[in-house]
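Engineer: Fold the stuff below for me.
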Amino acid sequence: MTQGEYAGRCTRFLNAQPHMMKLGIRLIQAEKGRAVLVLPVQPQLISPVLDTYLHGGVLTTLVDAASSVSTLCALDRFELCPTLDLRIDHMRTPAQSQPLYVNAECYRVTRSVLFTRASVYQDDPERPVAYAIATFMRPEGGSTESEFRRLIEGGDNATTA
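Structural biologist: Just a heads-up that it's a prediction; the model follows:
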C-alpha cells in the first residue's frame, strides 16, 4: 500500500467513530506500521477548576486511537482488532495551550495479537508527555463485519468526510 492508501484507510476509520470526530482527533501521517495523530487544543477538555488539567481519559482515548490506527497500517487487509491491554506511563503534565501528538508504531504482528508502542508529545518529540504500550486481538476468521470493512477500505458507498 502507498502512504496515501494508508492515510485514506486510517482517516475513514477515525471518521467512522463519532467520539473521535467530537474530540477533533486527526491523522497527521500514516505509513507501513506507523501513524501520527493529533488532538487540537480545546478549552472544553480542560478542567474549569484546575486550568492546567487535561482529564486522563482524553489522553487514553488519543493513545488507544493512535495505537489502533497503527495496526491498520501493519495489516494488508482491514481487520477490526479490539484492544486487549493498554498501559500508559505519564511522564509530565501536558501544557493546556498546545496540541497533543501521538506517534504510534505496530512493531509486531502475530497470528492472534498485534503489539504497539506509542509516544505522546507536544512541541518536542524528545520531551514526551507519556509513553504507552498496547496489544490488540486478531479475532479468528476475520470477523470484521463486511459492511464496516467496505467503509474502511474505501469500497462501495464509502465516505471520507
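Engineer: Every contact and neighbour count from this point should use C-alpha atoms.
Structural biologist: Noted.
Engineer: and the helix ranked longest in the chain, what does it pack onto?
Structural biologist: Scanning the chain for the longest helix, with DSSP state H as the assignment, gives helix 56-72. In terms of contacts (3 or more Cα pairs under 8 Å, 6 or more residues apart in numbering; DSSP states H and E), helix 56-72 is packed against helix 3-15, strand 34-39, strand 83-90, strand 100-109, strand 113-121, strand 130-137.
Engineer: Proceed likewise with the subsequent sequence, for comparison:
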Amino acid sequence: SGVVTSIIDHCCGMAITAARQQRLPTATLDLRIDFLRPPAPRSGVSVEAHCYAMTGAVAFVRAHAWDNDPADPIATAQAAFMLSGAPAPGTGAAG
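Structural biologist: Purely as a prediction, here's the structure:
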C-alpha cells in the first residue's frame, strides 16, 4: 500500500501542475485513500488524477488506481494540497 500511496500522491501533484499550466510547489494537506483490493501479482499499477477545484491557496484532487482494468480500481483517493505562488526550482523562472 505504500507504493500505491506514493504514486497516487505524485499523480495528484501532477494533476495540479497540469491544471495550473505551470510547475509551482505544492504540499499535501490531506490525502484520504480507500484501498478496495490488492493489485494482482506482477501487474503494473496505473493512476489517473483530476484536479476538480482550486482556490487561491488550496487545490482539490480526486484519483483512482487500477492494475488491469480502470473499471475495477484497487484504490480511490480524495486529496487537498496547499498551493504556493513561488516558482519551483528548475522551472527557469527568474526570481
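Engineer: so stretch 26-41 of structure 2 corresponds to what in structure 1?
Structural biologist: Mapped onto structure 1 using TM-score structural alignment, stretch 26-41 of structure 2 covers residues 81-96.
Engineer: Mind listing what's buried along that stretch?
Structural biologist: Along stretch 81-96 of structure 1, these residues count as buried under the neighbour rule (16 or more other Cα atoms under 10 Å): 81, 83, 86, 88, 94, 95, 96.
Engineer: hmm, back to that, for the helices and strands packed on helix 56-72 of structure 1, give me JSON lines that also has distance to residue 61 of structure 1.
Structural biologist: Below are the helices and strands packed on helix 56-72 of structure 1 laid out as JSON lines (distance: least, Cα to Cα, whole Å):
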{"stretch": "helix 3-15", "distance to residue 61 of structure 1": "12"}
{"stretch": "strand 34-39", "distance to residue 61 of structure 1": "10"}
{"stretch": "strand 83-90", "distance to residue 61 of structure 1": "10"}
{"stretch": "strand 100-109", "distance to residue 61 of structure 1": "11"}
{"stretch": "strand 113-121", "distance to residue 61 of structure 1": "12"}
{"stretch": "strand 130-137", "distance to residue 61 of structure 1": "12"}
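Engineer: Go through those and name the closest to residue 23 of structure 1.
Structural biologist: Counting by Cα to Cα, residue 23 of structure 1 lies closest to strand 34-39 out of the helices and strands packed on helix 56-72 of structure 1; the figure is 7.2 Å.
Engineer: Where does the closest one end up in structure 2?
Structural biologist: Strand 34-39 of structure 1 lines up with nothing in structure 2 when matched by TM-score structural alignment.
Engineer: between that strand and strand 113-121, how big is the angle?
Structural biologist: 50 degrees (axes from the mean of the first three to the mean of the last three Cα atoms, to 10 degrees).
Engineer: so what corresponds to residue 69 of structure 2 in structure 1?
Structural biologist: Looks like residue 69 of structure 2 aligns to residue 124 there (TM-score structural alignment).
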